[in-house]
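K.L.:
Next one to model:
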Amino acid sequence: MSAQKVPDGTRADWLADRALRGLIATLMRLPYDTRVAMMGSALRRAIGPLTGYRKRAEDNLALIYPDMGVIDRRQLAEKCCENFGRTIIENYSWEEFGQRLSTTEATGDGLSALAQAAKTQRPVIFVTAHFGNHEAPRHVLTRMGHTIGGLYRPMQNAYFNDHYAKTMTSWGGPVFAQGRRGTMGFVRHLRNGGFGTLLYDVSAPGARLPFLGHPARTSLSAAEIALKLDALVIPYFGIRQPDGLSFAVKVEAPVRPASPEEMLLEMNARLEAHIAQHPEQWFWVHRRWK
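P.N.:
Below you'll find the model as predicted:
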């Protein structure tokens, strides 16, 4: 395959995308429970080790938990890869995923503030992380009658992103790709009293703030936009349950308005609390500490 045929990515990206497309297409023919379990197993046993995801997770765990034994790090990294795989196929299976969440009730101290914001048409920015399944809360709150847009970061593999992005735009409110144009669209959506969600736990230009005890590049966009628009900032999380298929959806109390840095520190603290309880559910595969 010539370089001219892959202007937006490498040959390795193209090959990786072909393999993932084939796997996803095959799994989508299977019953939902089987599909989710098999994708989790594939990431844990084969794809994670081959792509370097497991190694990166182990390296990050060694940084954050230097006293953790090698065997424990390996096991935790494998569980992380399994959650990653389950999340991918759940989001491709968005219709069935939504049906599975049809009886899930959101809980948490942020629900009353959310109801008041909806009543007064005050913008809301939901902030969440690559933890459990970050789309679970959006499904549940959409079922409750809220229209929730989003601002997402395109994947580095342009081929995979081309079809993965469609899973996020197939339902719910308007979803925008990060960048000047996407951010402007996201802000317009909020300014009209809309709700939107942002993931804030990846390395991005901004400030170097402590996260799990080490400085990490952190975007301040969520706080800056919220302060500009007088929007509520409400953390929410989809926490995978022991059966591997169901979720608890937690809608937390709004983050107190302060400087952008202070608000992000509080958001980091909220996520750190969840990681302490369920470390295998955070995506340690990301290059969080560059």
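K.L.:
switch to C-alpha atoms for all contacts and neighbour counts from now on
P.N.:
OK.
K.L.:
which residue ranges form the helices in the stretch 51-200 of the chain?
P.N.:
Remark: helices assigned in the stretch 51-200 of the chain by DSSP state H, counting those that start in this stretch are 53-64, 70-92, 94-100, 111-120, 136-143, 158-169, 180-191.
K.L.:
Buried residues in the last one, which are they?
P.N.:
By 16 or more other C-alpha atoms under 10 Å, the buried positions in helix 180-191 come out as 182-183, 185-187, 189-191.
K.L.:
this one as well, want them side by side:
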Amino acid sequence: MKFLLGLLAALPLRIGYALAGVMFLLLYYLFRYRRNTVRDNLRWAFPEKSAAERKEIERASYRHFCNLFFEILSSTRMRQEDIAKRVTFKNIELLATATENFEKQAIVLLIHQGNWEWMLHAAMLEIGVPIDPVYKTLHSTVWNQFIFDARSRFGASPMPIERVGREVIRGRRRRRLIGMLADQTGPKAAGYWRNFLNRPASFYRGADKLAQTLNIPVVFAKCRRVKTGHYEVLFEEISLPPHDANPELILERYVLAAEAAIAEQPETYLWTNRRWKKTPPDSFAIQQQEHIAAVEADSSIRERNP
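P.N.:
I've put the predicted structure just below:
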């Protein structure tokens, strides 16, 4: 498996895209890879769309998924400068201001949309500061090591989510940004539960607590596909120190920003993920009432969701 991944990574990207077309036909039509999962996710996320509209998003998402597979593989061999040519940052000044010209740490929240791997590599070159990504250990040890090696190529120090609190606090004096793909499934008991794309979902309670503990800003990075192999990134302020006393507001603003980004370009989101496989705890309804009462007073949330 490792040899095969290395062999595919060595192919020119244009050949990778050609193979991605074949991969799409195999996954979508022959093997029907997670078709029911994707279809169910889209049905819940976009009940206002017609079945034909959702099917169009479904097919486009599989095409993007296959292209993304080869793009991530190629990132293990591409020069950082070549990756940066394919990623444009529209308002990097917002991130610069939040971190006082990158002299202070910040948490950058992402979602599985666009090409988050290229975005991290390109941002590091653009700003000249390491971005240490938090990762959730994959079930496949080969693929997990492959992704780890790819993310650490240009000086980043990936951190497993199980040790993120300890690692971040230990390196709190380092000049760096902390990247979190925060739309991953959180724990059932200790997670932050709220409706995400019309269904209950659990989020890790990490970004909110770390931001308050270290008194550092939180920024959302939205990655849009401009055309095949080219992306643009826009930053959005989530919370700046001093943070609100209610840490849930950080996660709530993030979820709203994530939902807006997905609605804008749904075909580039990772719909194959079994994001909603956990059932909410019995206290979910009470938790919803409590956090709704707290966020109703937050002006920044009202601006995003009038």
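K.L.:
TM-score of the superposition?
P.N.:
Put the two chains on top of each other and the TM-score (TM-score structural alignment, normalised by the length of structure 1) is 0.81; 267 aligned residues with a C-alpha RMSD of 2.6 Å.
K.L.:
coming back round to it: could you dump the helices of the stretch 51-200 of structure 1 to a markdown table with distance to residue 128 of structure 1?
P.N.:
Output for these, formatted as a markdown table (distance: least, C-alpha to C-alpha, whole Å):
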| stretch | distance to residue 128 of structure 1 |
| --- | --- |
| helix 53-64 | 20 |
| helix 70-92 | 15 |
| helix 94-100 | 18 |
| helix 111-120 | 15 |
| helix 136-143 | 9 |
| helix 158-169 | 15 |
| helix 180-191 | 16 |
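K.L.:
Tell me which of these approaches residue 276 of structure 1 most closely.
P.N.:
Closest to residue 276 of structure 1 of the helices of the stretch 51-200 of structure 1, according to C-alpha to C-alpha: helix 53-64, at 11.6 Å.
K.L.:
From the rest of the structure, what touches the closest one?
P.N.:
Here helix 53-64 of structure 1 makes contact (C-alpha atoms under 8 Å, 6 or more residues apart in numbering) with 44, 47-49, 68, 73-74, 77-78, 80-81, 212-214, 283-287, 289.
K.L.:
equivalent range in structure 2 for that helix?
P.N.:
Using TM-score structural alignment, helix 53-64 of structure 1 corresponds to residues 34-45 of structure 2.
K.L.:
mind checking how far the matching stretch is from the chain centre?
P.N.:
Between the centre of stretch 34-45 of structure 2 and the centre of its chain there are 19 Å (C-alpha atoms, centre = their mean, to the nearest Å).
K.L.:
which residue sits closest to whatever residue of structure 1 lines up with residue 19 of structure 2, ignoring its sequence neighbours?
P.N.:
Under the alignment (TM-score structural alignment), residue 19 of structure 2 maps onto residue 38 of structure 1. Nearest residue to residue 38 of structure 1, sequence neighbours excluded (C-alpha to C-alpha, 6 or more residues apart in numbering): residue 27, at 7.7 Å.
K.L.:
Report whether the match of residue 19 of structure 2 is found in a strand, as I expect.
P.N.:
No - per DSSP: H, G, I helix; E, B strand; the rest coil, residue 38 of structure 1 lies outside any strand segment and is helix.
K.L.:
mind listing the strands for structure 2?
P.N.:
87-89, 106-110, 131-135, 159-160, 177-181, 192-196, 199-203, 218-227, 230-239 (DSSP state E).
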